[in-house]
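Chemist: Return atomic coordinates for the entry below.
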Amino acid sequence: MRVYRDLTEITVPVPSTQHSAPKLQRAVTIGVFDGVHIGHRVLIGRLISEARQQGLTATVITFANHPQSVLNPPSPPLLTTVEERLELLSELGVDETVVLPFTLELSRLTAEQFCREILVGKLACKLLVVGDDFALGYRREGTVARLKELGAQLGFEVIVVSPVTSEGMRVSSSEIRQLLLQGEVERACELLGRSYRIVGNVVKGVGRGRKLGFPTINLKVEPEKLLPRFGVYAGKVSVAQSDKTNFTLRTLRPAQHSFDAAAYIGQRPTFGETEPVVEAYLLDFNGFVPEGTKVALELVAFIRPDQKFDSAAALVDQMSRDVQAVREKLKARA
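Modeler: A predicted model of the protein is given here:
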């Protein structure tokens, strides 16, 4: 998948005469696509299908920052960082992704300006695929109905994809965030269509886990990444085989470098700390994971909430029970 991070990088075929229009060659969809959940996948699947049938390039426009960071800050924590999003879009078969910074200037473009200058002028768009509640342009005046009018004027078709629902509710990134913050990981994963994944580099910890008999790897996580409800989780850890490993769906399937894990996400209240940490105890693993190694933690199930213990001994006793609970949970799902 080709990635553009600036509109100036994109080339449009030059018209054959001064008065002819550019060749329209792209099928486009637009959105944050945070999480690339099952609803997003249906829409993007339609984009790719239509593009293949019509001989177009399947192109996604997404944003380097959440629009809410400009329009109504603060922005919500992200289910997927930009790089994770790009990996998932590539896995789905998207041909190109344009990553735009969402700025005040961009938000003030009218729907007509956006369609004329960017969709047609920069991207040579022939087909726009959107959800039924999609809108763009200043104050969201570019509704589906308005976009169809503009498409008729500017030479592109608009296809509207119906929403995906689950248990009577529309699947959305905001709903998945809420589920994760409540510790409902298994339900969140159903809506994502995969396990919730936290990717980071291994950093040096204080060594407390090793002293307690449960050596852990500590992950440095991007600050914008959503951390779910604090507590203990059953999970899987995949260790990168090289610096260039991308943790796509393909590379996370069972492999030599994948391990069952008891994961902890929280503030370690027993030791009076307040900074959230993400760490994992790899089950039946006696090796060493060097600092700087890229690691992906997949959360499978919530075991228990974070809590403060009266002593380190009480914590160790609970950790032993946690590990057993993790083993049972993962065995049941095997």
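
Chemist: When you work out contacts or count neighbours from here on, use the C-alpha atoms and nothing else.
Modeler: Noted.

Chemist: Tell me where the stretch 101-250 of the chain has strands.
Modeler: For the stretch 101-250 of the chain, the strands defined by DSSP state E, counting those that start in this stretch occupy 125-131, 157-161, 165-166, 169-170, 196-203, 217-221, 231-239.

Chemist: by how many degrees do the fifth one and strand 231-239 diverge?
Modeler: To tie it back to what came earlier, the one meant is strand 196-203. Relative orientation of strand 196-203 with respect to strand 231-239: 70 degrees, computed using axes from the mean of the first three to the mean of the last three Cα atoms, to 10 degrees.

Chemist: what residues does strand 196-203 touch?
Modeler: Identification of contacts with strand 196-203 by Cα atoms under 8 Å, 6 or more residues apart in numbering yields 185, 188-189, 217-222, 225, 289-300.

Chemist: structure for this one too, so we can compare:
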Amino acid sequence: MSAEDEKNLKDNVERPAVRRAVTMGNFDGCHMGHQALFRTLKAVAEVNGLVPTVITFEPHSNYVLYGPGDPLLLTTTEEKREFIESLGLEFLVLPFTSEVAKLPFDVFVRRELIEKRGVCSMFFGHDHCFGAGGKGNYETITQAFPELSTAMLSIVLHKGERVSSSAVRNALLNGDVARAQTYLGRPYRLSGTVVVGKRLGHTIGFPTANLQVEPYKFLPKGGVYVASARLGGGQGEERIFRAVVNIGTQPSAPGNHHLAIEAYLLDFDEDIYGQHLALDLLAYLRPEQKFASLEDLVRQIGMDADTAKNYNGNHWAE
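Modeler: Predicted coordinates for the structure are as follows:
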């Protein structure tokens, strides 16, 4: 075998079998700005016979650079995976460490993207940068890697306002889930595992599911919400119920008043401890309040349940 044949054989063995078009970032919220990028990526990739791939990091890059918990997360990694894969895109998670943060952008692109993952096309948001000193962006990568096909999308606006993760957080801090939905293109979701709570709801005829979300999950303004509760999914059949959700410290319950997420699922009476539950917030009803008696609490929950049952979302109309 000639030296040239050996080189060709080695190149064929080491070259990734998959050719990818990618976009890369934290994509917290997967909001309408992100989705515009995802749609363009998918359309161009399919025309060129490439696998459209969204690459994100675990943990959020800011947690390594500045400390955990800033920002609180609109979407957990698994929530991102579920949403992005539902769009027909491949989803890859890369570990983000202090060592990765120190890599020059050209080393990262060459080693982690081109050589390991067969990337031949990259798509950028208008302000995305990465690598040591934030020097990796559309301009520098286009110049450093002429063999890559690159494209950059412009800012996405909603009624003249830039769509961003910060805009979503600000809306949710005010309990304005309808406004948050216009940025997200879908209701804001809280998901996690059903755990044992104070069980006060069982004693007053309104059993609630206490939801334990992942650490650093962003919670909206405390209060009572109408929600769509989703049980199951994955390998099983998903079931959907209307629900009343309380986010707060349960001031009317005895004992310690810790922050909790409680969901009363309408027309539902099953033991779901340990199961996965997703709550899509549809509307803000009222602030949390302390009631003078359990009778007053029961009366108000009944009124909230009636409101939730009759809620049709007409006020979402733009």
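
Chemist: Mean deviation, the helix ranked longest in structure 1 versus structure 2?
Modeler: Ranked by number of residues, the top helix in structure 1 under DSSP state H is helix 312-333. Between helix 312-333 of structure 1 and its aligned partner residues in structure 2, the average distance after superposition works out to 3.3 Å, using mean Cα distance after the TM-score superposition for structure 1.

Chemist: Which strands or helices does that helix pack on?
Modeler: Under the contact criterion of 3 or more Cα pairs under 8 Å, 6 or more residues apart in numbering; DSSP states H and E, helix 312-333 of structure 1 touches strand 231-239, strand 258-266, strand 294-305.

Chemist: mean distance, the last one to its aligned residues in structure 2?
Modeler: Yep, that's strand 294-305 of structure 1 we're talking about. Between strand 294-305 of structure 1 and its aligned stretch in structure 2, the superposed structures give an average distance of 1.0 Å (mean Cα distance after the TM-score superposition for structure 1).

Chemist: now the helices for structure 1?
Modeler: Per DSSP H, structure 1 has helices spanning 38-54, 68-71, 82-92, 104-107, 111-113, 144-154, 173-181, 185-192, 208-211, 312-333. These are given in chain order.

Chemist: With mean neighbour count and distance to Val164 of structure 1 as new columns, can those be given to me in a markdown table?
Modeler: Shown next, in a markdown table, are the helices of structure 1 (neighbours: other Cα atoms under 10 Å; distance: least, Cα to Cα, whole Å):
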| stretch | mean neighbour count | distance to Val164 of structure 1 |
| --- | --- | --- |
| helix 38-54 | 19 | 5 |
| helix 68-71 | 13 | 23 |
| helix 82-92 | 18 | 17 |
| helix 104-107 | 13 | 27 |
| helix 111-113 | 20 | 26 |
| helix 144-154 | 17 | 18 |
| helix 173-181 | 19 | 12 |
| helix 185-192 | 20 | 10 |
| helix 208-211 | 12 | 43 |
| helix 312-333 | 14 | 26 |
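
Chemist: Can you say which of the ones you listed is nearest to Lys244 of structure 1?
Modeler: With Cα to Cα as the measure, helix 82-92 is the member of these nearest Lys244 of structure 1 (12.2 Å).

Chemist: Can you give the distance from the closest one to the centre of its chain?
Modeler: Helix 82-92 of structure 1 has its C-alpha centroid displaced from the chain centroid by 8 Å (Cα atoms, centre = their mean, to the nearest Å).

Chemist: Which residue lies nearest to the counterpart of Pro276 of structure 1 in structure 2 in three dimensions, sequence-adjacent residues excluded?
Modeler: Taking TM-score structural alignment as the criterion, the aligned counterpart of Pro276 of structure 1 in structure 2 is Leu259. If the residues on either side of it in the chain are set aside, Leu259 of structure 2 comes closest to Thr249, at 4.4 Å by Cα to Cα, 6 or more residues apart in numbering.
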